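Visitor: any chance you could fold what I've pasted below:
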Amino acid sequence: MVRQVIFDTETTGFSPQDGDRLIEIGAIEMIDGNLTGESFHRYVNPERDVPMEAYRVHRISTEMLQDKPLFRDPSVGEAFLAFIEGAELIAHNAPFDVGFINAELDIAGLPALTNKVIDTVPMARRKFPGAPASLDALCQRFGISKAERDEKGHGALLDAELLARVYIELTGGRQASFLSASTSSRSAPGDAGGDRAVTYQRPRPLPPRITDEERAAHRAFIEELGTPIWAKLQG
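Guide: Predicted structure coming up:
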């Protein structure tokens, strides 16, 4: 069993070394390539103001965070570590998110992350060299709707959900899930169907690919052969 946690953060800025702080964590669980529906989400009081530049991106204001717990509250830092225990972590531009998480863990006197971390940015760049690798660009490439993100701004849990769908596409997970579903739908031994896989039928047949001219040419070719061998066998 492979347990993975896709996560994202929102912050007051770009660098914890410059005094910027974490304000939101969103994470969702995936086991063997399938989303389980389990998630972790917290808003965090950063103990400082949220700059207007950051607010324009995620639309989380200083006022919204005043009554939220601090990261060092057990319901945030310790709870997040418990949620990700034993899991691979997946993030988009992972050094940014991991850097902020580790900075907050250090302030709270908690151990730094030791989980294996997968960064989807280099994954996307390897798969699509020279193409934009932002989350927005990848959602557009894979036909993943980001209408809610466009309307409401960035959000850690929403971005984690979008990233999960992008990761599934990057790793061929949709095809793998389909094959897994096909395999799991085989009849159980002893059933009337035996051990045959379920076959799938097109909702409408494909249009003919042979033209009338090609059919006529084929008939003429057969007539030139004389009595075909299959006709002799039938006779």
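Visitor: drop to CA atoms for contacts and neighbour counts, all remaining ones
Guide: Fine.
Visitor: any idea how far residue 229 is from residue 222?
Guide: Computed as Cα to Cα, to the nearest Å, the residue 229 to residue 222 distance reads 11 Å.
Visitor: no wait, residue 38
Guide: Using Cα to Cα, we find residue 38 at a distance of 65 Å from residue 222.
Visitor: now for residue 229 and residue 222: what residues contact both?
Guide: Between them, residue 229 and residue 222 share no contacting residue under Cα atoms under 8 Å, 6 or more residues apart in numbering.
Visitor: surely residue 167 and residue 121 touch.
Guide: No - under the criterion of Cα atoms under 8 Å, residue 167 is not in contact with residue 121, lying 10.2 Å apart.
Visitor: who has more neighbours, these two?
Guide: Between residue 167 and residue 121, residue 167 has the larger neighbour count (other Cα atoms under 10 Å), namely 23 against 18.
Visitor: any idea how far the closest residue to residue 104 other than its chain neighbours lies from residue 57?
Guide: Excluding its sequence neighbours, the residue lying closest to residue 104 (Cα to Cα, 6 or more residues apart in numbering) is residue 71, at 6.7 Å. Residue 71 is 21 Å from residue 57, where distance means Cα to Cα.
Visitor: and this one, please, so the two structures can be compared:
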Amino acid sequence: MRQVILDTETTGIDPKDGHRLVEIGAIEMVNRRFTGRTYHQYINPERHIDAEVVEVHGIDDARVANEPVFAAIADEFWAFIEGAELVIHNAPFDVGFIDHELSMLNQQRKSPVLGPVRDHCGVLDTLTMARKMHPGQRNSLDALCKRYDIDNGHRVLHGALLDSEILAEVYLAMTGGQTALTLDAATAAEQEQADTSNEGMSIQRLSLTPGQLRVVRPTDAERAAHKAKCEAYQLNWFEGAASDA
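Guide: All right, here's what the predicted structure looks like:
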């Protein structure tokens, strides 16, 4: 399964009020493994960024003044996410902003038409998932990091790519505890070394696709020997129990 862990930063709260995207960060995973492909882009929103949100993500007008507008990066971004399942914390917020940008772009250029997101991508909302798993508790990304013992100490301000990386770890912890995000050889070697116990015993991990594991069945002679062994053990047990009585 191809998934894209995604986060955005914006100029304000609601695209209906004319607010726009200022940053997109996304990380690709296939079968719960980080592929190494990422997408990260700052965007000139062509409008003022509200002071309240600058305090949250630290991106002001000057930071994005020379960045490309959304129309210039839309095709590359769409190619990265199309067909994937998007994993987003509070998905309606991010999807709403992306669809707003795509809608304005489509009105400008007519072709090719991009979006809406849910027509071309699956969407998994980790906030909805967390609320079902932990009802009545705080389920912000920071709260989930604390709950699942994920280090987010380097997260002073919100940032789209950083938040995507953190969300990837949270999502994997929420859905099975697997937090190995990379397939490269160096990390595989580190994992093998980490799996070695203090006594020098190494855990051997099988890496087999379905159908590769060979099943060896016992022969008739082996079945007969096993049956005789079980019968002899059972007889000895009954004799011992009788003598104890």
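Visitor: tm score of chain vs chain?
Guide: For this chain pair, the superposition-based TM-score is 0.73 by TM-score structural alignment, normalised by the length of structure 1; 187 aligned residues with a Cα RMSD of 2.7 Å.
Visitor: which position in structure 1 pairs with residue 176 of structure 2?
Guide: Matched by TM-score structural alignment, residue 176 of structure 2 corresponds to residue 172 in structure 1.
Visitor: spit out the contact partners of the residue mapped onto residue 101 of structure 1 from structure 2.
Guide: The alignment partner of residue 101 of structure 1 in structure 2, by TM-score structural alignment, is residue 98. Residue 98 of structure 2 makes contact with 21, 117, according to Cα under 8 Å, 6+ apart.
Visitor: just confirm residue 98 of structure 2 is within a strand.
Guide: No - the assignment for residue 98 of structure 2 (DSSP: H, G, I helix; E, B strand; the rest coil) gives helix, which keeps it out of a strand.
Visitor: how many other residues sit next to residue 92 of structure 2?
Guide: 12.
Visitor: and the helices in structure 1?
Guide: 52-58, 62-65, 77-84, 94-107, 120-127, 135-142, 147-152, 156-170, 173-184, 212-224, 229-234 (DSSP state H).
Visitor: dump these into a markdown table; add distance to residue 31 of structure 1 as well.
Guide: Putting these into a markdown table (distance: least, Cα to Cα, whole Å) gives the following:
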| stretch | distance to residue 31 of structure 1 |
| --- | --- |
| helix 52-58 | 29 |
| helix 62-65 | 32 |
| helix 77-84 | 12 |
| helix 94-107 | 20 |
| helix 120-127 | 17 |
| helix 135-142 | 22 |
| helix 147-152 | 25 |
| helix 156-170 | 12 |
| helix 173-184 | 12 |
| helix 212-224 | 52 |
| helix 229-234 | 56 |
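Visitor: of the ones you listed, which approaches residue 9 of structure 1 most closely?
Guide: Nearest to residue 9 of structure 1, of all these, is helix 156-170, at 5.1 Å by Cα to Cα.
Visitor: for the match of residue 176 of structure 2, give me its contacts.
Guide: Counting by Cα under 8 Å, 6+ apart, there are no residues that residue 172 of structure 1 touches.
Visitor: list the contacts for residue 116 of structure 1?
Guide: By Cα under 8 Å, 6+ apart, the contact set of residue 116 of structure 1 is 87, 88, 89.
Visitor: how about it, what's its match in structure 2?
Guide: Residue 116 of structure 1 maps onto residue 122 in structure 2, by TM-score structural alignment.
Visitor: and the closest residue to residue 123 of structure 1 other than its chain neighbours, how far is that from residue 133 of structure 1?
Guide: Nearest non-adjacent residue to residue 123 of structure 1, counting by Cα to Cα, 6+ apart: residue 170, 7.5 Å away. Using Cα to Cα, we find residue 170 of structure 1 at a distance of 12 Å from residue 133 of structure 1.
Visitor: what sits in contact with each of the two?
Guide: Jointly contacting residue 170 of structure 1 and residue 133 under the rule Cα under 8 Å, 6+ apart are residue 124.
Visitor: more neighbours, the two?
Guide: Using other Cα under 10 Å as the criterion, residue 170 of structure 1 and residue 133 rank with residue 133 on top: 22 against 17.
Visitor: counterpart of the more buried one over in structure 2?
Guide: Under the alignment by TM-score structural alignment, residue 133 of structure 1 pairs with residue 139 in structure 2.
Visitor: now for the aligned residue in structure 2 for residue 157 of structure 1, how many residues are close by?
Guide: Residue 157 of structure 1 maps onto residue 161 of structure 2 when the alignment is built from TM-score structural alignment. Residue 161 of structure 2 is flanked by 23 other residues according to other Cα under 10 Å.
Visitor: now residue 88 of structure 2
Guide: As a burial measure, residue 88 of structure 2 scores 27 neighbours (other Cα under 10 Å).
Visitor: separation between the equivalent of it over in structure 1 and residue 70 of structure 1?
Guide: Residue correspondence to structure 1 (TM-score structural alignment): residue 88 of structure 2 is matched to residue 91. Separation of residue 91 of structure 1 from residue 70 of structure 1 (Cα to Cα) stands at 23 Å.
Visitor: still on that earlier bit, surely the match of residue 88 of structure 2 meets residue 122?
Guide: No - the pair residue 91 of structure 1 and residue 122 fails to qualify as a contact (Cα under 8 Å) at a distance of 10.9 Å.
Visitor: report the contact partners of the closest residue to residue 111 of structure 1 other than its chain neighbours.
Guide: Counting by Cα to Cα, 6+ apart, residue 111 of structure 1 lies nearest to residue 105, which is 6.3 Å off, once chain neighbours are set aside. Taking Cα under 8 Å, 6+ apart as the criterion, residue 105 of structure 1 is in contact with 71, 72, 77, 111, 112.
Visitor: I'd say the last one and residue 106 touch.
Guide: Yes - at 6.9 Å, residue 112 of structure 1 counts as touching residue 106 under the criterion of Cα under 8 Å.
Visitor: structure 1: which residue goes with residue 28 of structure 2?
Guide: Checking TM-score structural alignment: residue 28 of structure 2 goes with residue 29.
Visitor: show me what contacts its match?
Guide: The contact partners of residue 29 of structure 1, by Cα under 8 Å, 6+ apart, come to 3, 4, 5, 6, 35, 36, 37, 38, 39.
Visitor: now swap in residue 139 of structure 1 and tell me
Guide: Residue 139 of structure 1 makes contacts with 145, 146, 162, 166, as judged by Cα under 8 Å, 6+ apart.
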